[in-house]
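Asks: after the sequence you'll find the predicted model.
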Amino acid sequence: MEFQKLVKQLKELNLPEDQHVVVGSGALAARGMREANDFDVLVTKQLWDRLASNYKVEITPEGIENINLGDIQILGKGSVFSDENIADLQTLIQTAEAVEGVCFINLPYLKKFKQKLGREKDLKDIELIDRYLANHG
């Protein structure tokens, strides 16, 4: 999916800036490293509760709570990105980097989450992150 279309879809949701952060491949797309098919978004409990009262909460086969809003996935309980041993949500929001007016997880934290996931695609993403950080500091 084209990055600009994902940005537009997310902005149309009017989520409070201080209550969400885009994680996963969206953060790579924001920096031109690779395409993203969707945006995975972490939100505060307050915002989750508001969204969950208006939209259907699904549970993925991996046991992750998820609110599917087209190409925007709001991640709930069970997401690796909720692992506070790596970073709590407020830290992720406070250290996020804005691109096109959207807050994306910073790359060092994304790398830690990708290392924990350890899937083949995550290992490839880690290589992209390392290369990007080496060239952009």
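Replies: Looks like it came in fine. Numbers count the residues shown, from 1 in each chain.
Asks: could you use CA atoms for every contact and neighbour count after this?
Replies: Noted.
Asks: for the helix or strand containing Lys5, buried residues please.
Replies: Lys5 is part of helix 3-12 when elements are defined by DSSP states H and E. For helix 3-12, the neighbour count (16 or more other C-alpha atoms under 10 Å) marks 3, 6-7, 9-10 as buried.
Asks: same thing with stretch 46-55?
Replies: In terms of neighbour count (16+ other C-alpha under 10 Å), stretch 46-55 has its buried residues at 48, 51-52.
Asks: what's the distance between Asn37 and Ile93?
Replies: Asn37 sits at a distance of 22 Å from Ile93 (criterion: C-alpha to C-alpha, to the nearest Å).
Asks: same deal with Ser53?
Replies: Distance, Ser53 to Ile93, using C-alpha to C-alpha: 23 Å.
Asks: likewise Phe81?
Replies: According to C-alpha to C-alpha, Phe81 and Ile93 sit 12 Å apart.
Asks: and those two? Which one has more around it.
Replies: Shown here are Phe81 and Ile93; by other C-alpha atoms under 10 Å, Phe81 has more neighbours (26 against 22).
Asks: pretty sure the more buried one is touching Lys114, no?
Replies: No. Assessed by C-alpha atoms under 8 Å, Phe81 is found out of contact with Lys114, at 9.1 Å.
Asks: and the comparison structure, right after this:
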Amino acid sequence: MLYKKDIIKILKEVDLPLGEYWLTSGAALVIHGVKEATNDIDLGCTTELIEDFIEEGCKYEVVEDGSRIVEVNDKIEILENWFVDKIEFICGLPVGSLESIKKQKSELGREKDIKDIRLIDEFQAK
């Protein structure tokens, strides 16, 4: 499991170019304080950053909408143009806003996403 300190440390070590990536999904919820831990780090990113990782030989897959998902390492996946409406900076990292993540999870509609939406709602109600 990855906790907030782990996520921050891993992303500082990878040293991605600011403005070309943002935390989303479970890792963003950990950074916001909504969840205690997550299994991996999902990042949204620009096409330029995806291209850099593909050129370095990282594994990737093309999804239904034509965008790509790259496996950076065993802890980080980056999702091409997985946009969020608003990015906030927390602990020096670009993180999708809770409303943006809630919107994404609502569109996905999986059971785990519905659970996360409830956690976001409970967190915001505090």
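Replies: On my side now, so go ahead. Computed from a prediction, not measured in an experiment: that's the story for all the values here.
Asks: return the residues in contact with the residue nearest the centre of the first structure.
Replies: The first structure has Val23 as the residue nearest its centroid, 1.6 Å off, counting by C-alpha atoms, centre = their mean. Neighbour list for Val23 of the first structure: 39-42, 81, 104-105, 110 [criterion: C-alpha atoms under 8 Å, 6 or more residues apart in numbering].
Asks: which of those fall in helices?
Replies: Leu110 (DSSP state H).
Asks: can you flag which of the contacts of Val23 of the first structure belong to strands?
Replies: 39-42, 104 (DSSP state E).
Asks: turn those residues into JSON lines, including distance to Asp125 of the first structure and neighbour count.
Replies: As requested, those are arranged in JSON lines below (distance: C-alpha to C-alpha, whole Å; neighbours: other C-alpha atoms under 10 Å):
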{"residue": "Phe39", "distance to Asp125 of the first structure": "15", "neighbour count": "28"}
{"residue": "Asp40", "distance to Asp125 of the first structure": "15", "neighbour count": "21"}
{"residue": "Val41", "distance to Asp125 of the first structure": "18", "neighbour count": "23"}
{"residue": "Leu42", "distance to Asp125 of the first structure": "19", "neighbour count": "25"}
{"residue": "Phe104", "distance to Asp125 of the first structure": "15", "neighbour count": "28"}
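Asks: list just the nearest of those residues to Met33 of the first structure.
Replies: Closest to Met33 of the first structure out of these is Phe104 (13.6 Å), distances taken as C-alpha to C-alpha.
Asks: the closest one reaches Ala96, doesn't it?
Replies: Yes. At 5.2 Å, Phe104 of the first structure counts as touching Ala96 under the criterion of C-alpha under 8 Å.
Asks: joint contacts of the two?
Replies: By C-alpha under 8 Å, 6+ apart, Phe104 of the first structure and Ala96 have these common neighbours: Val21.
Asks: am I right that Asp125 of the first structure is in a helix?
Replies: Yes. Remark: Asp125 of the first structure belongs to a helix, assigned using DSSP: H, G, I helix; E, B strand; the rest coil.
Asks: counterpart of it over in the second structure?
Replies: With TM-score structural alignment as the criterion, Asp125 of the first structure lines up with Asp116 in the second structure.
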